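**Q** coordinates for the following, if possible.
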Amino acid sequence: METVGWQRARPTTGQTPMCEAMNTSRRKSPRMQRSPQRIHVDPNSASSCLLLESVHYLPHRVEYVHTHRPQWQRTTSLIMHHKPPLPGFAVRDFSLAEDWTFLNHGSYGAIPRSVQQEQERWRQELERQPVDFLARRWPGLVAEARGQVAPHLGTTSDCMAFVPNATAGIQAIIRSFSWQRGDSILTTNHRYDAVHRILQFAMRRAGGQVIEVDPSANPTPDSLRTALLAACRPHTRMVVLDEITSPTARRLPIKPLIEDLRDRGIMVVVDGAHAPGQIDVALDTMGVDFWVGNLHKWVCAPRGAAVLYAAPQHHDVIRAPITSHGHGLGFHAEFDWTGTFDPSPWLSAPRALAQHEAWGGAELRTAHRQLAGHFRDRLYDALDLPNPAVPGTPHTLAMIAVPLGVPTTHVPAAQHWLAAHKVEAPIIPWQGQTWIRASAFSAYNMPDDIEALIALLPKLRNVLRDGT
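**A** The predicted model follows:
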């Protein structure tokens, strides 16, 4: 059982209002008093090489006051067997600009310095002898990296290939099949826009159809199952489902549905772009035909590192998004080499996973959800919306998306306006409404980060209404 509570400290004379404080440098003054310490991990673990600075684990009860925003006092009370890291415990380990409030880890992630250094090490090794590295050593190096990443996703390296990003993985899946006139692919209206465009392109070319269903803004197992099964047709060949939705930050309840779809002979593709590092992933027991997931988001690998999973029965069918020298030579040969590229993101992915585990692994993911619960409570309170959860409880994910109740006409202008105020949070048009999404990455985000966004919400809604 766990409870999280936040309280505002009594203002004192001379304090800087939140709306003014957000325009000052946010990290030049220490967020909290930290003393560097080293973590010594299991020498038999892959993360044993990591010596981490500035990490503190939460005691059963802790009270402290932010030094740069003294009007916000945080009181955290946790009752749990394993204690998650304190929010912001590794802020020094990232290169994020000190004068920005960064609430958008979900789009492109952020790379810890230890992983940046690992990527640079691989790049330097490549430059010492490019031909030897790429022409002779590469097959062994990429196989070793696959073997280290696969167990974290609940599968074996036999069923996993690296791809540059989840979108490239979806493209590979769709282009690997011969689509016929009358075929249909099902998805939901929570889908990622780039995936929607891939599906539309393939179906238009073949004379088929993409069918989008609406399982509601907050899908339940029954609403999702009812909407999808009612839309199935005799020529429905594939269903593409998000594990975690991008525009609405919902975790779709897909597990009970997979067997129903497979029993109908329909292939199941899961877009897990936001899943690795945010939720537990167990691919071999999921029962899907294909799955794609990014490592550059919540795992904090370099951008350009993602994974495609293919069930064994599809290994002879799946083709890489770029046809190159490995075409027709097997699953891994298809994807390991699609032309000259920078291999450092793939080779650095094991270090990113080791860093994730050294920061607590499952405990870190719990800390994300606890912080996200606070962000959720504050946003719903500020917008005077009914909270979908019990206040003070962890959120289901590390991202929150909330409707702002304004039209979508001026979303680009509003996004630029928000950026001009040094707050990074995506403004997303969805189903005729404007939503805002906030990420809670507990290694560097702090509870009061959400206050910088909340202070801007009244003016932001005006910008969304009239464009100025």
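
**Q** from now on I want contacts and neighbour counts done on CA atoms only, so please keep to that.
**A** Will do.

**Q** helices of the stretch 1-150 of the chain, start to end?
**A** Assigned by DSSP state H, counting those that start in this stretch, the stretch 1-150 of the chain shows helices spanning 18-21, 105-108, 113-128, 130-131, 138-149.

**Q** how distant is the first one from the center of its chain?
**A** On the basis of C-alpha atoms, centre = their mean, to the nearest Å, helix 18-21 is displaced by 29 Å from the centre of the chain it belongs to.

**Q** want to put them side by side, so please do this one too:
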Amino acid sequence: MKPGAVVDFALRADLTQFNHASYGLSSRRVIAEGDRLRQQIESDPTAHLGYELTGRLAEQTISAARALGVDGARMTLCTNATSAAASTIASVPLNRDSTVVVLDIEYSSIRRAWEIACSKAGARLVSVAVPVPLESSTALLAALDEQVPGQVDYLQVSAVTSSTAIRMPLAALGEWVEQRGGRMIVDAAHGPGHIPLSPEIWGASVVFGTLHKWFPTLRPVGFLWVEPELEIRPAEVSLTWDSVDLAERFSWPGTFDPVPRLCTGTAIEQWLEWQSTGLLHDCEKLADTADRALADIGARPTAATKFRPPRLRSFILDGVTAPRVKDALQAAEIRAWVGNGADGECLLRLATHIYNDENDIDRVTNRIQEVLSR
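**A** Here you go, the predicted model:
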């Protein structure tokens, strides 16, 4: 870990952290702002949780939309990616003639939500096996053509897949589902603060995700972007459920803590500082260093170079089990995501941040080499 990391984060000095992509990591600056806002709210909850709140949340939504490069009128902040997904899946029309396509490398709870919705509606759910490592868009589109005959109503994909860390070719996928007469819904949990959001270029109808994974904001903060033709309502029926304004519609899910959303602007300001000073670019170079180091000891990247996200990389570890790798990293005080892929293979995922350095790459590489050599 870089010596200066303690200035921005409260991480333990003896910890090697490669897993901020799972839960995010709030900076000290944002934590302090959150403490200030909580004191302010407690000074007059009736005002700060009542008539003032919708306007303040609208300001944060516009600020976030500007940073993400999307139309603020078509975006709202919400609780997290799961709540945004639940709202979307509950809102889109499904019936016995509907077909929903979900890739087998999608996040498990999103897949399960579509299974439940399709079961209730009597709709057809098609799970498409994606070739991993992913080498080309052609291979992916061929898999879709082979496994999905006929028309499609919805295609659920990720901007960046979670466990396999693949940056999906969204424009090609958007064109594919449009030709099948359907809409593409994008899980961008690993988008904001990591890769640009381009819903119109992708051909997406809905994009949902989180801000707290890659921005240093408090958790949880989700977002939802919707094309004008679709009407998405919150999964919970609250006082603002009927609002015609998207941001207001999601501004009151019942009594909740709005502080993480109200800290969004502060988090984005700090992220922009990291970007302008080259710290985020250094993280990208460090991810490339991890690619080379782990490949040298036999780990296999989950995708060709053009499908690898800037600061999130995943590797297939042959001949070992996920519990064994988890135990080895845990014992060495190394935090990384380890789990099984769609075919049961052991996956290791690393997320590089501004507190990481090459010593951290050496530590995780040496530990993985020990496990692979046993």
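
**Q** with both chains overlaid, what TM-score comes out?
**A** Overlay of the two chains. TM-score (TM-score structural alignment, normalised by the length of structure 2): 0.91; 371 aligned residues with a C-alpha RMSD of 2.5 Å.

**Q** thinking again about what came up before, ok, which of the helices of the stretch 1-150 of structure 1 comes nearest Gln415 of structure 1?
**A** Among the helices of the stretch 1-150 of structure 1, the nearest to Gln415 of structure 1 by C-alpha to C-alpha is helix 105-108 (14.1 Å).

**Q** mean per-residue distance, the closest one to structure 2?
**A** Following the fit onto structure 2, the mean deviation recorded for helix 105-108 of structure 1 is 1.1 Å by mean C-alpha distance after the TM-score superposition for structure 1.

**Q** okay, that helix sits on what stretch of structure 2?
**A** Alignment of helix 105-108 of structure 1 against structure 2: residues 20-23, by TM-score structural alignment.

**Q** buried ones in that stretch, by neighbour count?
**A** 20-22 (16 or more other C-alpha atoms under 10 Å).

**Q** which residues outside it are in contact with it?
**A** Residues from elsewhere that reach stretch 20-23 of structure 2 (C-alpha atoms under 8 Å, 6 or more residues apart in numbering): 190, 212-214, 219, 312, 337, 351, 353.

**Q** output the residues you listed as JSON lines; include the columns secondary structure, distance to Ala32 of structure 2 and neighbour count.
**A** Listed next are the contacts of stretch 20-23 of structure 2 as JSON lines, based on DSSP: H, G, I helix; E, B strand; the rest coil; distance: C-alpha to C-alpha, whole Å; neighbours: other C-alpha atoms under 10 Å:
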{"residue": "His190", "secondary structure": "coil", "distance to Ala32 of structure 2": "25", "neighbour count": "26"}
{"residue": "His212", "secondary structure": "coil", "distance to Ala32 of structure 2": "16", "neighbour count": "29"}
{"residue": "Lys213", "secondary structure": "coil", "distance to Ala32 of structure 2": "18", "neighbour count": "27"}
{"residue": "Trp214", "secondary structure": "coil", "distance to Ala32 of structure 2": "19", "neighbour count": "27"}
{"residue": "Arg219", "secondary structure": "coil", "distance to Ala32 of structure 2": "14", "neighbour count": "20"}
{"residue": "Leu312", "secondary structure": "strand", "distance to Ala32 of structure 2": "28", "neighbour count": "29"}
{"residue": "Trp337", "secondary structure": "strand", "distance to Ala32 of structure 2": "28", "neighbour count": "22"}
{"residue": "Ala351", "secondary structure": "strand", "distance to Ala32 of structure 2": "25", "neighbour count": "27"}
{"residue": "His353", "secondary structure": "coil", "distance to Ala32 of structure 2": "21", "neighbour count": "26"}
